[in-house]
Structure formats: structure tokens, C-alpha cells
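**Q** missing the sequence, but the structure's below:
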């Protein structure tokens, strides 16, 4: 699959891989230097830092950023991105969305990259016309499968592990992801 780089991750998408300690999947699909983490997304995960049981979720991501493998991207004050971000999160906006989703959308647009988010309810009103293009956890895992790195059975195990960790994913299994994605790619080849 083709993606516009860089890839800007929202909390829910990067967390799918963080919670099960499988950042290697993301790193196989995307160059590490093209993985962008909005500063607000890291801040959202910081609450896990003091958890003895779950601090690895925050610490693993922080380590990737501190080592320069992933890029931490703030939104500069008074920038166009800051204005757009403020509009998307404004309390009196009837379509206000979460800070992580808003930051990822404005940065993906600004950088000309791809948004990685599972929260379709929040992002779809703001990605009209495919700008910025978006992907989800299932897209990434499917790409990993298409590269021959996992079987459908292994994909189901990963998918179910994510669900056990309370990741919000569609109710079906990974084999259904493969069927849907294969069908979708066949339909695009016909056009």
C-alpha cells in the first residue's frame, strides 16, 4: 500500500501497537524518521508514566522520541496549525474533537502526510476530499500481512490482543479485515 509520508499518529492508533509491545509493525511499514507524534499525544499518554503496571506504554514511546527514532511535533503558537487546532477543540464548536485527534489532523495537513487514527467519528468531518489521507490500525496491520510478515492466524492473534487491551477496533476479526481490504483493493484496480 502507498502512504503519503510522514505519518502523523493519534493516540488511539499508536496505542494499539504500544499496549501490545509491537511498535516493530509500524517501523516495518514506515521509516522511523517519518513517524510523527504530536506533542499533545505524548502528553495524553503521560498519565501512564506513574502506573507500575502500564508505564511501559508511555515509556516505550518516550524512548523512541528521545532516541530520535520518532519525531515529536509540537504545534507552534500563533501558527496556522495553532489556529486550526483551536477551532477543532473549541468548547463551543458543536463538532469539537479530542486534542490528540485535532493535533494529528492539523499536523498531517500541514506536513502533507497521512493521518493515523482509529477515531472515525471525530476525524471524518475534517478529512473531506481525502485531505489529509487517513489510515487506521487495521490498514497498518493489513499492510504488514501483505508484506508476508504475518499469517491471517497471527494477524487474528495480534488483533485480539489489541482488543484485550481495550483498544477500540471494529468488532470483527482480522480475517474480516483481510477480506474487506482485498475486496477494496480489487475494486480500486477495476476503476
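**A** Thanks, I have it. Computed from a predicted structure; not experimentally measured.
**Q** only C-alpha atoms from now on, for both contacts and neighbour counts.
**A** Will do.
**Q** other SSEs contacting the longest helix seen in the chain?
**A** Once the chain is assigned using DSSP state H, the helix that runs over the most residues is helix 174-190. Packing partners of helix 174-190 (3 or more CA pairs under 8 Å, 6 or more residues apart in numbering; DSSP states H and E): helix 137-146, helix 152-164.
**Q** try this one next to it:
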């Protein structure tokens, strides 16, 4: 069975903003799932062009989408994450919460960047996690991009206010050592 990868809004947006969803499709293909709440967040009129790109990917069946149904384990977890978090934890966004709830209950992978908000839940639920830097590194290792192209993509993401852990893509693998 192919493992589903549940993307939160920030992670999928990193690639949408720089028009490089081709990297995601080559690496993960139909494993890519956007929770309905992520689609809702992307439907903001101020980012209509991102909605258009996502709708195109969906209409071509290149990615999938999932709903959280009321009364399910995932809906209870989603509610807890967004409305009634555990003591000492803050509420997280709908996109992050839906991706976490689906990844946990469907035994998938979480694609989320905001580790400050979600690291606790990644550890608590023992979720496998991908971040934008990890995805770019995987693309480099699979020779889908080279280091120069990785640096160009990284710089464009930073220009689009994506928060990345290093100034350049070249610095990222070094920071893992």
C-alpha cells in the first residue's frame, strides 16, 4: 500500500509560491493529499493564484484531497488540536491540525514546516514528518535538482516569506551534521 503524505498549508504553499510542484509530483506523485481544511485556507482571495494551481492538480488527479468526517477519531483529534489542546500546548491552525489528524489516524506521513507548533504532536503521535528542506534535499539526492537550482528555489521561497532554517540550500545539509 502506498503511504499517503498529508500536507499542511505552509508546506504545500512553499512549492506553489515558487511554481515547483513538479518536484513534489516527481518525488511523491499520488501520495500527496491535501486535507479539506488546507484547501479552505488556500481559497483565500488574496492567494487566488495558488487556488488555481491546486485546482489544476486536483482536476488532473495528480494529487488527492481528504475530508475529516464528524464523529470519527480524526475529527475528535482535529477538535482537540484546534479548540481544546492538551494542558501546556497552544491551539494550532486548521491546516496543521487536519494534516496531523489524518496522518495519525491513517498511518501516513505529515508534511509540515512549522515545527515550533507541531513538534510536540509529531513526537507524541510518533509521526513521520517531511519539511520543505527535507523535500528539497530528497530532490537533490534523487538528482531532480542540483545544488545551484536548490539554492535558487530556496532563495525564491525566502523571498515569498517562507521560513527556512538556513540562509541557503547549500547550508542546510551542513546543518544536519
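**A** Cool, got the structure. This structure is a prediction, so every number in the text was calculated from the model and none was measured.
**Q** and the TM-score between these chains?
**A** With the length set by TM-score structural alignment, normalised by the length of the second structure, the two chains reach a TM-score of 0.91; 174 aligned residues with a CA RMSD of 1.7 Å.
**Q** one step back: of all the residues in the longest helix of the first structure, which ones are buried?
**A** The neighbour-count check on helix 174-190 of the first structure (16 or more other CA atoms under 10 Å) flags 174-175, 177-178, 181 as buried.
**Q** before we move on, what about stretch 64-81 of the first structure?
**A** 64-65, 69-73, 75, 81.
**Q** could you do stretch 37-52 of the second structure as well?
**A** Residues of stretch 37-52 of the second structure classed as buried: 37-39, 41-43, 50-51 (neighbour count, 16+ other CA under 10 Å).
**Q** now do the contacts for residue 117 of the first structure.
**A** Counting by CA atoms under 8 Å, 6 or more residues apart in numbering, residue 117 of the first structure touches 9-13, 101, 123, 134-137.
**Q** what number of residues lie near residue 148 of the second structure?
**A** 11 (other CA atoms under 10 Å).
**Q** counterpart of it in the first structure?
**A** Counting by TM-score structural alignment, residue 148 of the second structure corresponds to residue 153 in the first structure.
**Q** equivalent analysis for residue 36 of the second structure, please.
**A** By TM-score structural alignment, residue 36 of the second structure lines up with residue 39.
**Q** for that match, give its distance to residue 76 of the first structure.
**A** 11 Å (CA to CA, to the nearest Å).
**Q** same question, residue 134 of the first structure
**A** Going from residue 134 of the first structure to residue 76 of the first structure by CA to CA gives 23 Å.
**Q** cool, and residue 110 of the first structure?
**A** If you go by CA to CA, the gap between residue 110 of the first structure and residue 76 of the first structure works out to 12 Å.
**Q** equivalent analysis for residue 189 of the first structure, please.
**A** Using CA to CA, residue 189 of the first structure is found at 41 Å from residue 76 of the first structure.
**Q** mind checking which of the buried residues of stretch 64-81 of the first structure land in strands?
**A** Among the buried residues of stretch 64-81 of the first structure, the members falling in strands (DSSP state E) are 71-73.
**Q** just put the residues you listed in JSON lines and tack on distance to residue 85 of the first structure.
**A** Formatted as JSON lines, these follow (distance: CA to CA, whole Å):
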{"residue": "71", "distance to residue 85 of the first structure": "19"}
{"residue": "72", "distance to residue 85 of the first structure": "17"}
{"residue": "73", "distance to residue 85 of the first structure": "13"}
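**Q** now, which of the contacts of residue 117 of the first structure sits nearest residue 94 of the first structure?
**A** Ranked by distance to residue 94 of the first structure (CA to CA), the contacts of residue 117 of the first structure are led by residue 123 at 13.8 Å.
**Q** tell me which residues touch the residue nearest to residue 8 of the first structure when sequence neighbours are not counted, please.
**A** Of all residues not flanking residue 8 of the first structure in the chain, residue 36 sits nearest, at 4.6 Å (CA to CA, 6 or more residues apart in numbering). Neighbouring residues of residue 36 of the first structure by CA under 8 Å, 6+ apart: 6-9, 70-73.
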